[in-house]
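*Asks:* Quick one: sequence and predicted model below, then my questions.
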Amino acid sequence: MKKLQWKHIRWTVLVLLLTSVCIFRFVSGAGEFYARFIYPTISCFLSRLAAIVPFSLCEILVVVTIVGLMLYPIVAFRRKQRWKSIVRNEVEILLWIYVWFYWGWGMNYFRDTFFKRAEVVPCSYEEKRFKQFLSAYTDSLNAAFVQEIYISQSALERTVKQMYAEVPEKFGLTQPKDFQHPKYSFCNRLYSGVGVLGYMGPFFDESHVNHELLPVQLPFTYAHELAHLLGVSSEAEANFWAYQVCIHTTDSNIRYSGYFGLLPYVIVNTRSLLSESEFTGWFSTIRPEIIQQLYDKQAYWDIRYNDLLGKLQDLVYNWYLKSNQISSGQKNYAQVIGMVLSLPESWW
């Protein structure tokens, strides 16, 4: 009798939590309420728990769940369990994981857009405005150039967190905590093989950075992943905050990483918006040393990239983003330029 009562309670709670995910997904403003008033508490608890150990709890959970789901039917059959009971139990486990994903972090996908929180209208393309940005950005990039970047991990974290703490409240970012540190992955070689420089672990609110990152990439990537931990779901917005946080620091290493980190997205936008001759003319104004760094970075990751795994990862991640209201999929990364252009230069 007690077993039946517990089962009934468990499924009732599960259904209520699943219903709440639907509410936060489809009811206007609910996702923003979660991000501002619920997520900060959940994030603090989960990331504090994760901080107890130096390794990734998120990866352990995923591996244990996959192995458990594979082994459970074998054990259950040996114990004479019915296949319907086995399927029902496995479905229940997957549903609890689904709920954990969204309540732990994933409902940040349903929050108000960056533009609504910034109280600005997304800018439409204007050639004059874009070229002004391009000129100012290129001048700053060239002036910020650093040949050899070195900054300790502790100094990087301290500086970036201090900058995030200054972000205006209207943007709705969670305040970073001293105990939140980026984790390295057990599967780092696999991530390098598919071109992943870092990722957000939603089950224990852990940010992860690829430990093969080049020094010039580390500050920008760390700031990007920290933005996700602070409640940002959009890849474009995470790039926006990584760029803004890095270029507003007084540390020359972090500042240059910010400009350099934005460069690939500037190139993508410039190539699509300007003529070939205009693009070539602009590209030639970038310092040769920076262009060489760009080529060296590409060569560095090309050696580690696995084409088959990379295409599979692109396909899966593209589907994942679109299923969570990022309609542009992986193209969302490059949309950071529209965010930069939508705010006045003095907004910070």
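*Replies:* Looks like it arrived, so ask away. Worth saying up front: this structure is predicted, and the values here are computed from it rather than measured. Numbers count the residues shown, from 1 in each chain.
*Asks:* switch to C-alpha atoms for all contacts and neighbour counts from now on
*Replies:* Fine.
*Asks:* where do the strands sit along the stretch 101-250 of the chain?
*Replies:* Using DSSP state E, counting those that start in this stretch, the strands of the stretch 101-250 of the chain run over 198-201, 206-209.
*Asks:* most neighbours per residue, which of those?
*Replies:* strand 206-209 (a mean of 26; mean count of other CA atoms under 10 Å).
*Asks:* also this one, for the comparison:
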Amino acid sequence: MQQRFAIPPVVRQWIFPVVIVLLIWWLQQFPGIIETYYAQGIYPYIGATLRWLFGWLPFSVGDALIAVLFVFLLFTLVQTIRRKKQYAGKLGWLKHLVQQLLKWLLWIYILFECIWGVNYYRKGSAYLLQLQPDLYTTADVDTLLNTVNARLHSLSKDSIAIRQSLTQDRQQLNEMVTVAYVNASQQYSWLALEHSSLKPNLLGPLQSYTGYGGYLFPFTGEAQVNFHAPAFTLPFTVSHEVAHQLGFGSESEANLIGYLVGKQSTSALLQYSTYAEMHDYAVSDMWVRDSVLAKQRYKEVPYMLQLHRKEMRQWVMEHKHPAQQWLNWIYERYLWSNNQPQGLQSYNRVVAWLIAYGKKYGWHQL
């Protein structure tokens, strides 16, 4: 009787996860399907469920999971080394360890894509707002700067109220931004926010040395924010991270959504924080095009914002650390691998979105 071909067990355990990864990569080629059936179909339930499960806890479950994973990896390494005689060959233990790690990484990647990562490949703002950010001129950037600066000057007329409402309190910021999203959802139904999940990082003040104001932990749906950053930046940072929670993966689109929510907010502080951030992005863009004009526009902002920018520069200098360049290097490659070829410059692409918005709806609508 002829013996049937048997697939080795080592190969057999890789077939299923590899097939799933290939299917995910295939699905990424169809933004329309992702937008309709995932981003606006399945994901809103996934996100709301995660925020409902973990949002009420006062600490970051995501940070705790990272700590547990680190301990687990260390335990696995120690156990594998202790039992290295059980594996064939001189480096059999190392081969086994690498295989185990790769298998775990593969399943983590699959879980990441299914829970949130596929959002990087949706149609997003271009489809929902019927906007197409095209090439723009230096004059367009200058128009944007002047428009945003006018909003800042208007808001700064009530500078006392803004200063008095500055806060680093998580609950107050959470309420401020949640109300803003509820208001914005009356115009944009896809911004409806069910349950909130805003968390401080377990690193506490040490997070300031990473150079990041916030991030989304996709496996728990928690928006992590560095509440030790200058208070005037925090409202927009929170708004940006909530945009990620709602499925906007691209950094430029999260900035755009944060802007749309902020500009319609009833909170003068959130409006101020939003326009201050947009002005920074526009000045940065202008600097590359015309540094002399950029310096001029930078100085034209209200005196209150000049003071806040001075505070921000001092805070950045106090928290500079050599590790930041390596963290930036890692993060840039993360962005590259998730459909954001501009890397860290992806954040600044919000300038193109704002100009497209201004040209379509009128600069007075910005």
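*Replies:* Yep, it's here. Note that this is a predicted model, so its numbers are computed, not measured.
*Asks:* still on that earlier bit, wait, which of the strands of the stretch 101-250 of the first structure is closest to Pro73 of the first structure?
*Replies:* strand 198-201 (27.6 Å; CA to CA).
*Asks:* residues making contact with the closest one?
*Replies:* Around strand 198-201 of the first structure, the neighbours that count as contacts under CA atoms under 8 Å, 6 or more residues apart in numbering are 58-59, 206-210, 221-222, 225, 228-229.
*Asks:* and if you look at stretch 294-301 of the first structure?
*Replies:* Residues beyond stretch 294-301 of the first structure that count as contacts (CA under 8 Å, 6+ apart) turn out to be 192, 195, 214.
*Asks:* Counterpart of the second one over in the second structure?
*Replies:* Under the alignment defined by TM-score structural alignment, Gly195 of the first structure is paired with Gly211 of the second structure.
*Asks:* Could you do the last one as well?
*Replies:* Alignment note (TM-score structural alignment): Leu214 of the first structure maps to Pro230 of the second structure.
*Asks:* Met286 of the second structure versus that match, what's the distance?
*Replies:* Pro230 of the second structure sits 25 Å away from Met286 of the second structure, going by CA to CA, to the nearest Å.
*Asks:* need the helices for the stretch 1-150 of the second structure, in chain order.
*Replies:* 9-27, 31-33, 43-54, 61-82, 92-115, 125-128, 138-156 (DSSP state H, counting those that start in this stretch).
*Asks:* Counting by contacts, list what the third one packs against.
*Replies:* In this structure, helix 43-54 of the second structure makes packing contacts with strand 222-225, judged by 3 or more CA pairs under 8 Å, 6 or more residues apart in numbering; DSSP states H and E.
*Asks:* quick revisit: with distance to Phe240 of the first structure as added columns, please give the strands of the stretch 101-250 of the first structure in a markdown table.
*Replies:* Below are the strands of the stretch 101-250 of the first structure laid out as a markdown table (distance: least, CA to CA, whole Å):
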| stretch | distance to Phe240 of the first structure |
| --- | --- |
| strand 198-201 | 16 |
| strand 206-209 | 17 |
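*Asks:* Which one, of these, ends up nearest to Ser275 of the first structure?
*Replies:* strand 198-201 (33.5 Å).
*Asks:* sorry, back to before: Serialize the helices of the stretch 1-150 of the second structure to CSV and add fields for distance to Ser165 of the second structure and mean neighbour count.
*Replies:* Output for these, formatted as CSV (distance: least, CA to CA, whole Å; neighbours: other CA atoms under 10 Å):
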stretch, distance to Ser165 of the second structure, mean neighbour count
helix 9-27, 45, 12
helix 31-33, 41, 17
helix 43-54, 27, 19
helix 61-82, 29, 14
helix 92-115, 36, 15
helix 125-128, 31, 14
helix 138-156, 13, 18
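*Asks:* export those helices to TSV and tack on distance to Tyr298 of the second structure?
*Replies:* Listed next are those as TSV, based on distance: least, CA to CA, whole Å:
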stretch	distance to Tyr298 of the second structure
helix 9-27	43
helix 31-33	38
helix 43-54	39
helix 61-82	38
helix 92-115	40
helix 125-128	29
helix 138-156	9
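*Asks:* Nearest to Glu277 of the second structure among those helices would be which one?
*Replies:* Per CA to CA, nearest to Glu277 of the second structure of these: helix 138-156, 9.9 Å.
*Asks:* Looking at the helices of the stretch 1-150 of the second structure, which is nearest to Tyr334 of the second structure?
*Replies:* helix 92-115 (12.3 Å).
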